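*Asks:* Below are the sequence and a predicted model for it; my questions follow.
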Amino acid sequence: MLSENDYPIFLGSEIEQPKPEDALFHIIPIPYEETVSYGGGTGKGPAAILEASWQLETFDNFSNPCDLGIYTHSPVSVSGPAEEVMDNIASATKEVLTLGKMPVGIGGEHSVTWGIIKGLLDAGETDFGVVQIDAHADLRDRYEGHKHSHASVMRLVVEAGVPLFQLGIRAFCEEEVQARKDHNVDYLDAHQLVPNNVQEFELPQNFPKKVFFTLDIDGMDPSVFPSTGTPVPGGLGWYQTLNLFESVARQREIIGFDILEFAPIEGFHAYDFAAAQLMYKLMGIIQRNR
């Protein structure tokens, strides 16, 4: 099944597009690719993930996340200046929150997370934190002249006063080390998680009860997802990623999430399918921990 503009809907081979008010999960495709600094292709990520989702089973080995309803929006307009694109993303996010539903972003580059966070703030959500899986800290003030860079997105988040916890980081600069100190960013970096096979962790007691979870595909090891523009060795594995996400879901209320920086490799559909399955697995974890 296709959306109004012939964009595939998530799991469209198995489910009908529900009414927006009947779906918990609202997928927002955001094919934005403007500030990537190495490999490209993230703008094609949303369509590839949605197309691959047609090969998924509705049963994720534990439950049927689609029972909660999955609504796929038309892609956000990503033409124009970065500030305008962020406003478009924020508007789409706020619309979902107005319905009392959960935004699920598909990027696109990581800069789009700021648009989603802005939408949460615009909708009146002020007491929430962000948990980030990523290879990079993304805490630079700006990168290559861009304030709205994929390498600066978490700086915008913490400067807005939103608490941040980082997981799996393994590429950052001295400026970002200082930004962590200045903004009281908590973290468990890859060298702490991966060699020790850490599968769960405790968020600080004072971390907000509501969490938006942002997952950069490059936070996972390139052996799992080489399909990203800035791969870094030493990342999280498939089950470790799912288990860390579930660790957060058990402790806090997840109010939304995104999956970003997926850059399809032509002819290698396994990665498209893996990204679609990852998204559905996260929905299942949320379903079972509600």
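*Replies:* It's in.

*Asks:* all contacts plus neighbour counts: C-alpha atoms, from now on.
*Replies:* OK.

*Asks:* Centre-most residue in this structure?
*Replies:* Nearest to the geometric centre of the chain sits residue 258, at 2.2 Å (CA atoms, centre = their mean).

*Asks:* Confirm that one sits in a strand?
*Replies:* Yes. Assessed by DSSP: H, G, I helix; E, B strand; the rest coil, residue 258 belongs to a strand.

*Asks:* Which elements pack onto the longest helix anywhere in the chain?
*Replies:* Counting by DSSP state H, the longest helix found in the chain is helix 269-288. Contacts defined by 3 or more CA pairs under 8 Å, 6 or more residues apart in numbering; DSSP states H and E place helix 269-288 against helix 45-52, helix 238-251.

*Asks:* Most tightly packed of these?
*Replies:* helix 45-52 (a mean of 25; mean count of other CA atoms under 10 Å).

*Asks:* Do I have it right that residue 103 meets residue 26?
*Replies:* Yes. In this structure, residue 103 is within contact of residue 26 by CA atoms under 8 Å, at 5.1 Å.

*Asks:* Now list whatever residues contact both of those two.
*Replies:* residue 96 (CA atoms under 8 Å, 6 or more residues apart in numbering).

*Asks:* What is the distance between the longest helix of the chain and the centre of its chain?
*Replies:* Relative to its chain's centre, helix 269-288 lies at 12 Å (CA atoms, centre = their mean, to the nearest Å).

*Asks:* hang on, the earlier thing: please name the nearest non-neighbouring residue to the residue nearest to the centre of the chain.
*Replies:* Closest residue in space to residue 258, ignoring its immediate chain neighbours: residue 105 at 4.3 Å, by CA to CA, 6 or more residues apart in numbering.

*Asks:* another structure for you, compare them:
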Amino acid sequence: MFDPVDVPFMGAKKEHELPDADVVIFGAPHGTPYRDIDNTPYAAAPDSLRAALAEDSQWLDHWDFDLDGPLLNDGPCRVADAGNLRTSFQDGAGNRSLIETATSEILKAGAVPVMIGGDDSTPIPFIKALEPLGPLTIIQIDAHIDWRDERRGEPLGFSSTMRRASEMDHVKQIVQVGIRGLGSARRTEVEIARDWGATIIPARELHRNDIETVMQHLTPASSCMITIDCDGLDSSIMPAVMAPTPGGLTYYQTVDLIAAVSRTCNLVAFDMIEFVPTRDSTGTSALTAARILANVIGCLARR
């Protein structure tokens, strides 16, 4: 199912070396393709983010000032990197099956799944596999709401992620953060999302009121997953996306929100998607995305 990696993320053990992990990271290079839209630019994202922190992985005992302590907090948290799923760029059904099966097996082993995509269709089977953890709140950081019923005849592509999630019985709340600019949504999709009960928090509102504008909608101790589309971040720090849009979340707004959710709720899963390595000419976008992932690991280690 997985192709192992030579350099696991941020000092994690390879999964066969740590079968009883608390957190399992894995890459999902491909999701459900659209006709005539190439989904291969995202495929190298998991390895790009691993490489971004390869040197830092030598210093896991050093103080991380984002986390106020070493990454794993000198605690018993065990982190494994399973490698990359053997997805194929044109095999949507096969890719969905791989993602759902892998996520389910991680949950059955008692670990928290952390997925690195892949395009924004990869969370659909990921969220589906979280059914045993429901009722579930989804916190989506994204420039776009992703409520299309179909696009180019495909109902499981990257413009339909939250629409499909809303149809899953275990998904009880969707909070969408950082929405802005122009996307695939039309008036109909916005109305459907609001009628379902999705909380849409535009980026402008987040900048005005900070992360409290999100936290006020969450129930303490509820099961939450966070999904981050990299275009949810401001294009000044994350240009390596297909649809860079000004006005997104800053680095510290993002990691502070992750930390607040982890403290207040039960963070049961995380994914990061839509990173495009070929658009990262300086490597700073990969470093930014990888540092956000490191913060997720650090927050899970502090639960």
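*Replies:* Ah, there it is. Remember, predicted model here, so these are calculated numbers, not experimental data.

*Asks:* So after superposing, what's the score?
*Replies:* The TM-score (TM-score structural alignment, normalised by the length of the first structure) is 0.88; 282 aligned residues with a CA RMSD of 2.4 Å.

*Asks:* any idea what the residue nearest to the centre of the first structure aligns with in the second structure?
*Replies:* Residue 258 of the first structure maps onto residue 271 in the second structure, with residues paired by TM-score structural alignment.

*Asks:* can you pull the contacts of its match?
*Replies:* Contacts of residue 271 of the second structure (CA under 8 Å, 6+ apart): 114, 115, 116, 117, 123, 226, 227, 228.

*Asks:* Which ones among these lie within strands?
*Replies:* 114, 115, 116, 117, 226, 227, 228 (DSSP state E).

*Asks:* residues in contact with the counterpart of the third one in the first structure?
*Replies:* Right, the one you point to is residue 116 of the second structure. Aligned by TM-score structural alignment, residue 116 of the second structure pairs with residue 106 of the first structure. By CA under 8 Å, 6+ apart, residue 106 of the first structure lies in contact with 27, 28, 29, 30, 31, 45, 46, 258, 259, 260.

*Asks:* What lines up with the first one in the second structure?
*Replies:* Residue correspondence, TM-score structural alignment: residue 27 of the first structure in this structure matches residue 25 in the second structure.

*Asks:* Its match: neighbour count?
*Replies:* 30 (other CA atoms under 10 Å).

*Asks:* Ok, which of the helices and strands packed on helix 269-288 of the first structure comes nearest residue 63 of the first structure?
*Replies:* helix 238-251 (14.4 Å; CA to CA).

*Asks:* quick one: the closest one to helix 269-288, angle?
*Replies:* Inter-element angle recorded for helix 238-251 of the first structure and helix 269-288: 20 degrees (by axes from the mean of the first three to the mean of the last three CA atoms, to 10 degrees).

*Asks:* Quick check: the gap between the residue nearest to residue 20 of the first structure when sequence neighbours are not counted and residue 238 of the first structure.
*Replies:* Of all residues not flanking residue 20 of the first structure in the chain, residue 71 sits nearest, at 6.1 Å (CA to CA, 6+ apart). Going from residue 71 of the first structure to residue 238 of the first structure by CA to CA, to the nearest Å gives 26 Å.

*Asks:* got the residue ranges for the helices in the stretch 1-150 of the second structure?
*Replies:* 45-52, 92-108, 123-129 (DSSP state H, counting those that start in this stretch).

*Asks:* Would you mind giving those as JSON lines with distance to residue 290 of the second structure added?
*Replies:* Converted to JSON lines, these look like this (distance: least, CA to CA, whole Å):
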{"stretch": "helix 45-52", "distance to residue 290 of the second structure": "5"}
{"stretch": "helix 92-108", "distance to residue 290 of the second structure": "21"}
{"stretch": "helix 123-129", "distance to residue 290 of the second structure": "18"}
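
*Asks:* Pull out the buried positions in the longest helix of the first structure.
*Replies:* 271-287 (16 or more other CA atoms under 10 Å).
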